[in-house]
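> no sequence for this one, just the structure:
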């Protein structure tokens, strides 16, 4: 079969093909379609595939045969047309039948998105100033104080509650005599003064002793609560279940040695070094992000809408999974933010287009710089991901199933190539 093909470029890396299949060629496909149907249909007195054509058509109906023939013709002639025109699609083509009638040629169109042409701009010698790293004394002191808090010892306390104590409370909040779950909780732990709850709430607890109950009223704030509660007068009933003083370890040589240092001066140097390393890593990441943004902005691409939509749906799916981990659905989030699904799409479409632009740019640079991911690198990354997952309590069998398949390996190969390409761009601009 040799279909007649007319090609039209639609822009944004979309191509439209008009394909005409001669009547005689369609008749050949109709014969093939009928043979396929004959092999499936059961007719009394005949083995499958052996009944006369006329009896098969009478049983199935002419429409079923024509539909099967049309599907087969469109599918195979589309494949032939795209191969002839050297078209590699990035999604399933959209098909529209223009002419399908008895004794006439079949004519249909397909619209398909293809990988766009990527014209790289200059990705070398781009000037971006890196931030300088400076660690303040206050940062070191705060880091050491945080360590003291993490290593603190809770001690049962008989005196009244005060700032800095650990408490566990039950509380019930009501507005206009109606108890509200959103203002109530059981066995809620808190370190008094560290977490901002409802303004004035913790102050009302001061002086309470273990087992004591207390009632008080507060005016709810105009920020951080649901619209129907803003500025409302709420009544609270609180019971103090547990009360412990937090005893911080002394800042001495013993404390330093527990953390692997010889003395306090050595501990401070180590903390300063750790903070500096973390800051350098953050600055390097910010630099690479800014660098890639500039490189991608210089790249000329007509980005297909289909790629942007695919990435948008991926981002929304990831966002949905993150919400579900905190016990919330997308619908609940939208209701709380007074947004619609259309608003969410708009929020993500900009990031999706940016991600696609960066991805296509990195892919083109990796080709220009001959960057590949080796089999050893892929295997090592799979081992690392499996070990990391197991450390979080995931099953090894599930992790192996996720990564050690063709799709998983391709994704890891893609990530490794991107990482190496970003490193190469950073080298070229250092």
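Happy to help now that I have it. Predicted, not measured: the structure shown is a model, and the values here were computed from it.
> can we go C-alpha only for contacts and neighbour counts from here?
OK.
> how far is stretch 52-67 from where the chain is centred?
Distance of stretch 52-67 from the chain centroid (CA atoms, centre = their mean, to the nearest Å) equals 49 Å.
> which residues are in contact with it?
30, 33-34, 37-38, 41, 43 (CA atoms under 8 Å, 6 or more residues apart in numbering).
> What of stretch 304-322?
Residues contacting stretch 304-322 (CA under 8 Å, 6+ apart): 12-14, 91, 113-116, 329-330, 345, 348-349, 351-353, 355-356.
> this is the comparison structure:
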């Protein structure tokens, strides 16, 4: 075997390798021994066909292809060692010719990451302010949900519920035809056609009306764009929404044991909303911090890392799509409409950016001597198990204790501690940078509970998706 050409491009080496005859002869003989046992040749018992006859029967190229499965990995490994390279993944191989065998090996090399002056980054989270108007609207929405509808003897107005018979057509073709249908009157709604609610304002029980409406030329449904439906309606009843008042009885109707008064309900909703805002602000703050770290740093990495991350993103997208549809048939129909090239244009840049950010954060952990102890991993496992019913915890424990699971938990904790360190550095006043690895404040667990019958892999995925939602 000899390496005829070596080219280093970024974080990958391109080797052109020619195999020696001796290397191929042994591999060819082993390939013959495998193929002769499963190939039926007329006039010979299976396993007894002489090699020259088998070679003529199946073709020499077929024998070479079979032998390459054995010889290429060994040749790649030897060439990498000969060139004093450190492979960072499985090399990609392209056969150039069969006789003699010459192939190219694309060898991924370790990433090269250089941190910039990250200790000069200064950034603070945005302050959180709870809007009184939003809380008021949230409470109003609950009141709407608990409202009753009472008949009234007056004309229709915005916000009412009208009971009616409806006949309609578009160019003589039946459109919406229903008896006793209840339609909410909402001037901002376009159902069943733009302007329908306006046409009913002022009508009262017993009134009839005929009118024509028009869909915009740029309507979302092309089959209705520019169409002019004709309606004939008869109002049978007008109902008015009767929302419960903002009092203690309304608060008790929410059926939360700790809430007995309206003041307590408002306080609870305000606190919950504030926590949502704080979590969102924290996520955005962390994302901005990493953005600043990436700006001052550089990372060069082999394409196989992007390939793996891209595959993971695609699988996540497929999972989301499958959860959004109602059946396997709908899922297959959805996949049939997916353009792989469009998917790659959408997700591959994300994969590349994720790899870059992950490598730079990993280098920061190394620079700051951040480590995870076995005690921290054990404590995290107990936190995850705490979300599982007590009688099932021991049965689920092995899924968290295996080497692969512990390594994933280690990465979760390491990422958390690295982010805590970055936030600590970014919040320091000039001249007050703490020592490397000195994370003073305890960091709350990112995943407090692990659902029953879920592995740590799914727990990690949930943490990642929560982080994505804040970016």
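Arrived safely. These numbers were taken from a predicted model, which means no experiment stands behind them.
> TM-score for the pair, please.
After superposition, the two chains reach a TM-score (TM-score structural alignment, normalised by the length of the first structure) of 0.73; 408 aligned residues with a CA RMSD of 4.8 Å.
> Where strands are concerned, which of the contacts of stretch 52-67 of the first structure count?
Members of the contacts of stretch 52-67 of the first structure lying in strands (criterion: DSSP state E): none.
> from the residues you listed, which ones fall inside helices?
Among the contacts of stretch 52-67 of the first structure, the members falling in helices (DSSP state H) are 30, 33-34, 37-38.
> Need the max-distance pair from those.
Largest separation among those by CA to CA: 30 and 38, giving 12.1 Å.
> what secondary structure does the nearest residue to residue 186 of the first structure once chain neighbours are set aside sit in?
Excluding the flanking residues, the one nearest residue 186 of the first structure by CA to CA, 6 or more residues apart in numbering is residue 170, at 4.4 Å. Assigned by DSSP: H, G, I helix; E, B strand; the rest coil, the conformation of residue 170 of the first structure is strand.
> go on, residue 150 of the second structure?
Residue 150 of the second structure - assigned by three-state DSSP - is strand.
> need the contact list for it.
Residues in contact with residue 150 of the second structure (CA under 8 Å, 6+ apart) are 239-242.
> The residue nearest to residue 186 of the first structure: neighbouring residues, count only.
16 (other CA atoms under 10 Å).
> Next: the one 5 residues further on.
Number of residues near residue 175 of the first structure (other CA under 10 Å) recorded here: 16.
> ok, now residue 255 of the first structure?
Counted with other CA under 10 Å, residue 255 of the first structure comes out at 19.
> What lines up with it in the second structure?
By TM-score structural alignment, residue 255 of the first structure lines up with residue 250 in the second structure.
> ok, and the closest non-adjacent residue to its match?
Distances taken as CA to CA, 6+ apart place residue 244 nearest to residue 250 of the second structure, at 6.4 Å, with adjacent residues excluded.
> Which two among the contacts of stretch 52-67 of the first structure are spaced furthest apart?
Within the contacts of stretch 52-67 of the first structure, 30 and 43 form the most distant pair, 20.2 Å apart (CA to CA).
> higher neighbour count, the two?
Applying other CA under 10 Å to residue 30 of the first structure and residue 43 shows that residue 30 carries more neighbours, namely 20 against 16.
> what packs against the longest helix seen in the second structure?
In terms of residue count, the longest helix belonging to the second structure (DSSP H) is helix 262-296. Here helix 262-296 of the second structure touches helix 132-145, helix 248-253, helix 340-367, helix 403-426, helix 456-470, going by 3 or more CA pairs under 8 Å, 6 or more residues apart in numbering; DSSP states H and E.
> number of nearby residues for the corresponding residue of the first structure for residue 280 of the second structure?
Under the alignment (TM-score structural alignment), residue 280 of the second structure pairs with residue 282 in the first structure. Around residue 282 of the first structure there are 12 other residues, counting by other CA under 10 Å.
> Please tell me how far residue 282 of the first structure sits from residue 132 of the first structure.
11 Å (CA to CA, to the nearest Å).
> what's the answer for residue 279 of the first structure, then?
9 Å.
> So for these two, which sits in the more crowded spot?
residue 279 (17 against 8).
> ok, the closest residue to residue 389 of the first structure other than its chain neighbours to residue 314 of the first structure distance?
Distances taken as CA to CA, 6+ apart place residue 399 nearest to residue 389 of the first structure, at 7.1 Å, with adjacent residues excluded. As judged by CA to CA, residue 399 of the first structure and residue 314 of the first structure stand 21 Å apart.
> Looking at the two, which is more packed in?
residue 399 (18 against 14).
> what helices or strands is the helix or strand containing the more buried one leaning on?
Here residue 399 of the first structure sits within helix 396-403, counting by DSSP states H and E. Packing contacts for helix 396-403 of the first structure, counted by 3+ CA pairs under 8 Å, 6+ apart, involve helix 375-391.
> contacting residues around the closest residue to residue 420 of the first structure other than its chain neighbours?
In this structure, residue 420 of the first structure finds its nearest non-sequential neighbour in residue 371, 7.2 Å apart by CA to CA, 6+ apart. Residues in contact with residue 371 of the first structure (CA under 8 Å, 6+ apart) are 417, 420-421.
> In the residues you listed, which residue is surrounded by the most others?
Result: residue 421 is most packed of the contacts of residue 371 of the first structure (other CA under 10 Å), 22 neighbours.
> tell me which element the residue positioned nearest the centre of the first structure falls in.
The centre of the first structure sits closest to residue 318, judged by CA atoms, centre = their mean, with a distance of 3.2 Å. Using DSSP H and E, residue 318 of the first structure falls within helix 305-325.
> Which parts of the stretch 51-200 of the first structure are helices?
53-60, 62-84, 137-150 (DSSP state H, counting those that start in this stretch).
> Please state the offset of the longest one from the chain centre?
The gap between where helix 62-84 of the first structure is centred and where its chain is centred comes out at 37 Å by CA atoms, centre = their mean.
> same check, this time on stretch 202-211 of the second structure
51 Å.
> on that earlier part again, so which of the contacts of residue 150 of the second structure belong to helices?
Short answer: those have none in helices (DSSP H).
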